[in-house]
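[1] predicted model, plus sequence, below.
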Amino acid sequence: MELPLILSGPILRRVEPSLVSVWVALSKACSVQLSLFEGLAKVGDTPKFSRDTDKSDTIAIGDKLHITVVMMKLTGIDVLKPGQLYSYNLSLTEKTGGAKHDLKSLGLLQDNVLSTTPLEKRRLALGYALNQLPSFALSPDKLIDLKIIHGSCRIQVSGLTDALPWVDDLIKEKVQDPNQRIHQLLLAGDQIYADDVERRVLPQMIALGQEVLAKREFLPTNEPNGLAAKFSPADEKNFPAGMRKNLVLSETRMTTVDNHSHLLSFGEFAAMYLFAWNNEVWQPAAIKDFDDTIAEFRANYNTKVPDSVLPIFRRRDDKNQPKIADALLRRFTDCAFKTLTAEELKSAIKKKDDFDPVVRDPIDTETLQFGKLPAQGSPARTAFSKIYTFADGLTAEELGAFKNFMQQLSGDLGGLYKLAIDRGRDNCLEALKNQHKIRRAMANVPTYMMWDDHEVTDDWNLNPMWRDRVMTNPLGRACVRNGMLAFALFQGWGNDPEKYLQGKPKRLLELASTLYTATATAATQQTANDEIEQLFGLNRRTVDVTKFDDQLSWHFSVPGTRHLVLALDNRTQRNWITRGGPPTNIILGAIEKQIPAGPLPSGKEVLIVVAPLPVLGPPMFDELIAPLAYRAFDVIEAIKNGNENLRGMPGTNPDAIEAWAFDPKATESLLKRLEPYRKVVLLSGDVHYGSAQVMSYWKRTDPDTDPSRFVQFISSGFKKVLPEYLRDIDLRLSRAQQLIRAHINAERLAWNAKADVLNDKATQAVPALRARLEEEPMLLPAYGWPEGIAVKQTTPPDWSWRIKVLLDERPEFNGQPYEPDKERPEAAKPPSAGIDIVSTPSPNPSFRADFADAYRRLISRHHRSFDIMRNGRQLCIGSNLGLIHFKILKDAQNQDVLHAIQELHTVFPYELPNASEDHQPFTTHKARLTGDPSEKRPALRGQP
């Protein structure tokens, strides 16, 4: 495949009045110049700024991977202004040969069909019109005009519909209006899923990574004794797609359950980003099934046994030693991949396909035991004669190991073969359908990105047990380092590009440019990687907040015209209460480093915090669903046999235990740091549902002032839904949904130090509540106390708060022309046909047929509503994105009050009849940003 000059981009990154920056990844070394225009400009228009100082040379990461963030700095009267449109162009001059290009000459300013088979692969005009340049606008003068989209969690290939392309539609609708178009795109993590990669596409990613790095990358695996590392080329022969489960569990020691095609090499991580943001690097006609992958592996095996074949199948015990000696394991792999034909191996391990009656049952591995081998001439012996003949020559101990090996093959590979009805290939093609819209959207809105765990792996930095296991194994450490380096180059750099001009960020770019040069060897790469690991803090085994300044920081801030954005790093500045328990998502000392002291700077009206992990979950979800999920994992995982990987650790699934609610002290420290800002909007993802909560926060020192307000908006995910186990728990606990709608809220009263603050009724409290009276800080729930309990007047709480779940309170029908703020959209309305008949029944027998038909339609209405809404609109479980804006609304006292609003746009798996071309929010949440005069401070009591 001939690579395009622009591998990915342009992506508009940090934009301020004095700075415009654009990220781009190229296949050739170039000098990149940024030109800026006023208004919606077209090719041939005169730029307002086009200066030699606005150039940047790409950094050579590999022979065909050259990356830069080109910046334009403005001062004085030249600074950009709110309420105006600006456009930009890129001029690329190749370092070798001097050929010149721009967005027009590269064909990026016109719609084009690049290929038609096996599907139409398109390119869209980046400026939304022929020869029109991509454009943007600063955040507006008035907060009520500000439009921000946020979201997270995008598995690129899955059976789900993708919400991220909708960003392009929302920009297009208002592209000519600087005050109404989208002003910022805030991505809150899991922009890629390094652990959940489609095995049909991974071979292309491996090949692309090899091509752009000129096949100069090496990966380490453990020698059999686990004391040394052996380096092998990072190619598909040594690390085949679909066959990585053991590599991930036993060599990296990671814990993800999506492990058969986990990214490992830097080249693969880089290719993943290119695939996520540019459809032009895909080869849809070359998508492989696992049958193709394993056939290639067999061919490689039978011609020259790869050095890394044993790590692919080697399993280690809890002492990091191989469970099967290498010499014996080689005999087993020879049997599977030399003695057996491809069809014989497939027949032995492939799971029964209900849609293909020709496929027989796989071998019964329970017969691979001493004394249980099938007799000569039996059907089983005839069906799998080569396997049983091999087994005849094994000792009883070796036969037991062979049984485990065959079970391993069946469990790891048997379910990956192509099925009679196989939607995997269709999912790959579906992922490509709207990829071109994502590319255009990110070229036309300032885009900011923070990571969560899946940029590296599921469970990343979950707890000390995970960290110690992974970081003491060479492949595990390499995988974490490669994921972090890829994030730095493809995401982090553009968040604050000026920071990369000096100090540790600059040194990281210098080191990255030395890794894959023409003279690179495994040894030279390891020397550079050792220094990179120090910059990432991977060389430490203990947490020391005083050492965080020695490593790179990833949090950042962006000032807007009337708002301030802070993005928190929940991953690399963690602490843990116990070795296997929930994490403190930001160690207490680091909270002060990531969040400047409040209040808001002059002229700013609201603080927007990008917190990848939700700080304020729905109270019923945090109090009921998440703890139950945690306990469910305690039960399920604790009974597993063996300790070869961390999936045996009870209660360590991060989807269940990484909520801030599991560390109340850290949560209170975070809220205390944010409280002086007074009006705080938290934007989060991670949890794979959309919702909204609001907190009123009172301080003892401000008895006569309104409470500070924290509004938590969650939008997750772009292309990811709740795990099946959580959806099942949520469905079974339907009472929790009712409690949410019943306005049962979470409340807390808190004292900095332990003290005698309650009346004598406290002695009658249940033990769990009495225990809280002995802790510091003293954090007391409002509910569950004996009747008559009260706080002494002389010791009021140092602070207290109340969380309420926000509901979409728009009626189904407004009776007026549709207005998003006043009526649910068509997608959220159940069909009304037949409801009038059921609601006004008649005893007349002639109406019975009408009744029967009406009830059928009523049942259909409920079925469709459940299908659309999943569990209801208070928790939006489905692909979604959040549009944030602000509005002045009248309150109950007829006072003008500033409100923060989240519109959740949900993508449905089918087209709605007569759907409007304009996007209508499926769910709308509104929260006032000042205290409600009618709301009283929490008080202790018995019942909610």
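    Nice, I can see it.

[2] make it CA atoms for all contacts and neighbour counts henceforth
    OK.

[3] what does the helix or strand containing Glu531 rub up against?
    Remark: Glu531 resides in helix 522-536, with elements defined by DSSP states H and E. Outside of helix 522-536, the residues within contact range by C-alpha atoms under 8 Å, 6 or more residues apart in numbering are 217-218, 231, 481, 484, 504, 508, 511-512, 514-516, 539, 550-552.

[4] give the buried residues for stretch 465-481.
    466-471, 473-481 (16 or more other C-alpha atoms under 10 Å).

[5] off-centre distance for the helix or strand where Lys437 lies?
    Using DSSP H and E, Lys437 falls within helix 435-443. Counting by C-alpha atoms, centre = their mean, to the nearest Å, helix 435-443 is centred 18 Å from the centre of its parent chain.

[6] how about it, which residues are buried there?
    435-443.

[7] next: stretch 40-57.
    In terms of neighbour count (16+ other C-alpha under 10 Å), stretch 40-57 has its buried residues at 40-42, 47, 49-50, 54-57.

[8] that one: how far from the chain's middle?
    35 Å.

[9] contacts made by it with the rest, please.
    By C-alpha under 8 Å, 6+ apart, stretch 40-57 touches 29-38, 68-73, 85-87, 104, 131-133, 135, 176.

[10] what do you get for stretch 613-621?
    570, 658-661, 667, 682-687, 691-693, 712, 714, 736-737, 739-740, 745-746, 803-805.

[11] rerun at 7 Å
    Residues from elsewhere that reach stretch 613-621 (C-alpha atoms under 7 Å, 6 or more residues apart in numbering): 659-660, 684-686, 693, 712, 736, 740, 745-746, 805.

[12] out of the residues you listed, which are buried?
    For the contacts of stretch 613-621, buried by 16+ other C-alpha under 10 Å: 659-660, 684-686, 693, 712, 736, 740, 745-746, 805.

[13] could I get those as JSON lines with distance to Ala522?
    Compiled in JSON lines, the buried ones among the contacts of stretch 613-621 are given as follows (distance: C-alpha to C-alpha, whole Å):
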{"residue": "Ala659", "distance to Ala522": "40"}
{"residue": "Trp660", "distance to Ala522": "41"}
{"residue": "Ser684", "distance to Ala522": "40"}
{"residue": "Gly685", "distance to Ala522": "38"}
{"residue": "Asp686", "distance to Ala522": "36"}
{"residue": "Gln693", "distance to Ala522": "51"}
{"residue": "Gln712", "distance to Ala522": "47"}
{"residue": "Ala736", "distance to Ala522": "55"}
{"residue": "Ile740", "distance to Ala522": "56"}
{"residue": "Asn745", "distance to Ala522": "57"}
{"residue": "Ala746", "distance to Ala522": "55"}
{"residue": "Val805", "distance to Ala522": "54"}
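
[14] another one to put next to it:
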Amino acid sequence: MTRQAPAPDLPLVLAGPLLRRLETRRLVLWLVASRPLEARLQLAWDDPQCGPVERELPLDASRCQRLPLGRQASLHLIDVALDEALPADSFIHYDLLVDDAGATRAIADWAPHLLYPGQRRPSFVRRGRLDHLLHGSCRKPHHPGRDGLLQADQLLQASLGQATERPALLMLSGDQIYADDVAGPMLAAIHQLIERLGLYGERLEGATVADSEALLAHPDGYYRREDLLPAYTANEELRERFFGGVKKPVFTSANAHNHLVTCAEVLAMYLLVWSPTPWRLIAPVMPALPARLAERYRREETTIRAFAADLPQVARALAQLPSLMIFDDHDITDDWNLSARWEQSAYEHPFSRRIVGNALIGYLLCQGWGNCPEAFAAELPALQALFAAPDPHQRLDAHAQDAIVQRLLRFEHWHYSLPGQPLLLVLDTRTRRWRSERYLSRPSGLMDWEALCELQHALLDEPAVVIVSPAPMFGVKLIEIIQRLFTWAGHPLLVDAENWMAHRGAAKVMLNIFRHSRTPANYVILSGDVHYSFAYDIHLRHRDRGPRIWQITSSGIKNEFPARLLDLFDRLNRWLYAPRSPLNWFTKRRTLQITPRIPSRSPRGERLWNGAGLGQVHLDAQGQPRTIRQLNADGSEPTRFESDERAAD
């Protein structure tokens, strides 16, 4: 790779390091710098028998893959295999030593915001058991209120001297970015950062704009991007066909006015949600807007500035706590793959296919790779070639980009596992759908038969498991019934009718997995997606020997459900589906006894907790939850989810 001369006013590192997958003999880090770095990884810990241990490993090509994302942006994918096991349940300190103009610079020099008071370098803990997890989803930058990831930072700071109090893992279960719902000031920041770093542009086939430069200059580029879908005839086709006469575009979010389009926009978004450093390089200016939109921009600007102000603490937590991630719809676009008809509409047109593909490229590089690097070994060479050879106008090769998009749309290894006690299984509920062959507009099952068979095989003879399903396997019955009614009426997209029970075949196979005699005795299911939080204890009726299942949902990290509407749903659900209600017999879950846990701060016995924050779960030696809490983003007392046998249905 040609060595890129750094711009004199750019920092060495733009985002990261993020601590990603952590195993006994493996350490995975993600980082974006303003040029390819010559660096060394330094590890240090105290061995009770041998005393202090220090290791220094050069980050050569075998340990670090570098991809140029632009003229002044280089992605570093660091995957270090270790000859000796990292100690369990004790602090391990690390540093990235960077050679810069003849001097060696440490993290304390180039990213002091990543250190807690008293630290000289970041630290992490490899827990011997998966007994303490943080989890959450749905982090929308322009949602009013604080960022729930600040609770992870506060927890780490409180446990600086207590290794066993550290969580084993932060699990982000979907919607880490909102590619389809972007605030005007965030989009302005994205465009400034693209220019500042020279992120590569691209040609846009089938669009009303020819390329990324024309998109940025178009008068409809802010708050009216839905009008930039393909040319009028194709646009009407995309809007109207297959949706029962309802005019609804492929990009179905009601807030898609600033939907991300280009690969550069997606990559810039990731830098701006993971790190405070890019914000110091730009000064976004409001574009020319009508008065109504200008007023909206100014309202959003206050929220976006507050979001950016909290990023130093967020970045600090992500540098010192292992994190794993999985996509959900908003990481790509709303209603992504909801039905076979949606897929047909989206992927038949080159422009909508490119938009989805660009979001997948961004997910792979900024989230997916860090979960399981070996799964993407065959995909990275093509991406490296794409970014390494832009044309003289600094645009990506369109044919090579389209070939990568086609390959990613067929890719089937986004799911992954983490060995340990208990086993962690993270499900892809977006790309391996159980599609309806007779009624293409019906919602697809969240996993197809083959994927569910693979899930069952992975569970065999495990004593306990933590399953991460972005959408809850067991949700609120009333909401699921409403979604089913809209589906029967031919409008599943209007209510995001995607839940495990929406597809008869997928629901039946999933319930049979729980009944299998060789699958685990204890299941903990972590979910997000719905913008509220709840916990259920679940038992199979007439099966005294188990299994035991806990559905634990935490959503969102920085998002909430409309309060009055959720309160209405909660009340109606309790009345209509009370334990003795005959309506329970008309659901697909009648073979299960589901006991909602009551939030400790619920004044009227509500089952659903509506507040941004981060979920926290402690597991005992058998993999059963000891405590289930929501760490509230507003800093108030954590909400505990407590058992109440009287609430069983």
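    Right, received. Where do you want to start? In this text the structure is predicted, and so the values were computed from the model without any measurement.

[15] what TM-score comes out when they're superposed?
    TM-score of the superposed chains, computed with TM-score structural alignment, normalised by the length of structure 2, equals 0.85; 615 aligned residues with a C-alpha RMSD of 3.4 Å.

[16] out of the contacts of stretch 613-621 of structure 1, which is nearest to Asp426 of structure 1?
    Distance to Asp426 of structure 1 across the contacts of stretch 613-621 of structure 1 (C-alpha to C-alpha) is lowest for Asp686, with 26.4 Å.

[17] quick check: Tyr855 of structure 1 is in a helix.
    Yes - judged by DSSP: H, G, I helix; E, B strand; the rest coil, Tyr855 of structure 1 forms part of a helix.

[18] hang on, the earlier thing: so which of the contacts of stretch 613-621 of structure 1 comes closest to Phe313 of structure 1?
    Using C-alpha to C-alpha, the contacts of stretch 613-621 of structure 1 come closest to Phe313 of structure 1 at Asp686, 32.5 Å.

[19] SS state for the closest one?
    coil.

[20] so it touches Gly151, yeah?
    No - Asp686 of structure 1 is beyond contact range of Gly151, at 9.1 Å (criterion: C-alpha atoms under 7 Å).

[21] related to what we said a few turns ago, now, of the contacts of stretch 40-57 of structure 1, which are buried?
    29-38, 68-72, 85-87, 104, 131-133, 135, 176.

[22] mind listing which of those residues are in strands?
    Secondary structure assignment by DSSP state E places 30-38, 68-72, 85-87, 135 of these in strands.

[23] quick one: what's aligned to Glu280 of structure 1 in structure 2?
    Mapped onto structure 2 by TM-score structural alignment, Glu280 of structure 1 lines up with Thr277.

[24] got the contact list for that match?
    Thr277 of structure 2 neighbours (C-alpha under 7 Å, 6+ apart): 14-15.

[25] got it, and Glu205 of structure 2?
    350-351.

[26] distance check, the aligned partner of Ala15 of structure 2 in structure 1 against Leu106 of structure 1.
    Counting by TM-score structural alignment, Ala15 of structure 2 corresponds to Ser8 in structure 1. Distance, Ser8 of structure 1 to Leu106 of structure 1, by C-alpha to C-alpha, to the nearest Å: 13 Å.

[27] with neighbour numbers in mind, choose between the two.
    Ser8 (24 against 13; other C-alpha atoms under 10 Å).

[28] so the closest residue to that one other than its chain neighbours, which of the three states?
    Nearest non-adjacent residue to Ser8 of structure 1, counting by C-alpha to C-alpha, 6 or more residues apart in numbering: Ala25, 5.2 Å away. At Ala25 of structure 1 the chain is in strand, as set by three-state DSSP.

[29] what's the neighbour count on Ala25 of structure 1?
    Neighbours of Ala25 of structure 1 (other C-alpha under 10 Å): 24.

[30] that one contacts Gly62, correct?
    No - counting by C-alpha under 7 Å, Ala25 of structure 1 sits too far from Gly62 to count as a contact (11.2 Å).

[31] ok, the residue minimising distance to the centre of structure 1 to Val167 of structure 1 distance?
    The residue lying closest to the centre of structure 1 (C-alpha atoms, centre = their mean) is Asp190, at 2.1 Å. Applying C-alpha to C-alpha, the value for Asp190 of structure 1 to Val167 of structure 1 is 17 Å.

[32] how about His899 of structure 1?
    For His899 of structure 1 relative to Val167 of structure 1 (C-alpha to C-alpha), the value is 23 Å.

[33] after the host helix or strand of Leu216 of structure 2, which helix or strand is next?
    If you go by DSSP H and E, Leu216 of structure 2 is part of helix 212-217. Sequence-wise, the next helix or strand downstream of helix 212-217 of structure 2 (DSSP H and E) is helix 232-240.

[34] the next helix or strand after that next one vs structure 1 - mean distance after superposition?
    Per DSSP H and E, helix 232-240 of structure 2 leads on to helix 263-274 as the next helix or strand towards the C-terminus. Here helix 263-274 of structure 2, set against structure 1 after superposition, deviates by a mean of 0.6 Å using mean C-alpha distance after the TM-score superposition for structure 1.

[35] show me what helix 263-274 of structure 2 is packed against.
    helix 184-197, helix 350-363 (3 or more C-alpha pairs under 7 Å, 6 or more residues apart in numbering; DSSP states H and E).

[36] which residues touch it?
    15, 190, 193-194, 199-201, 260, 278-279, 315, 358-359, 362.

[37] write the PyMOL selection for whichever of the residues you listed are buried.
    PyMOL command restricting the contacts of helix 263-274 of structure 2 to the buried ones, with burial defined by 16+ other C-alpha under 10 Å:
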select buried, resi 15+190+193+194+199+200+201+260+278+279+315+358+359+362
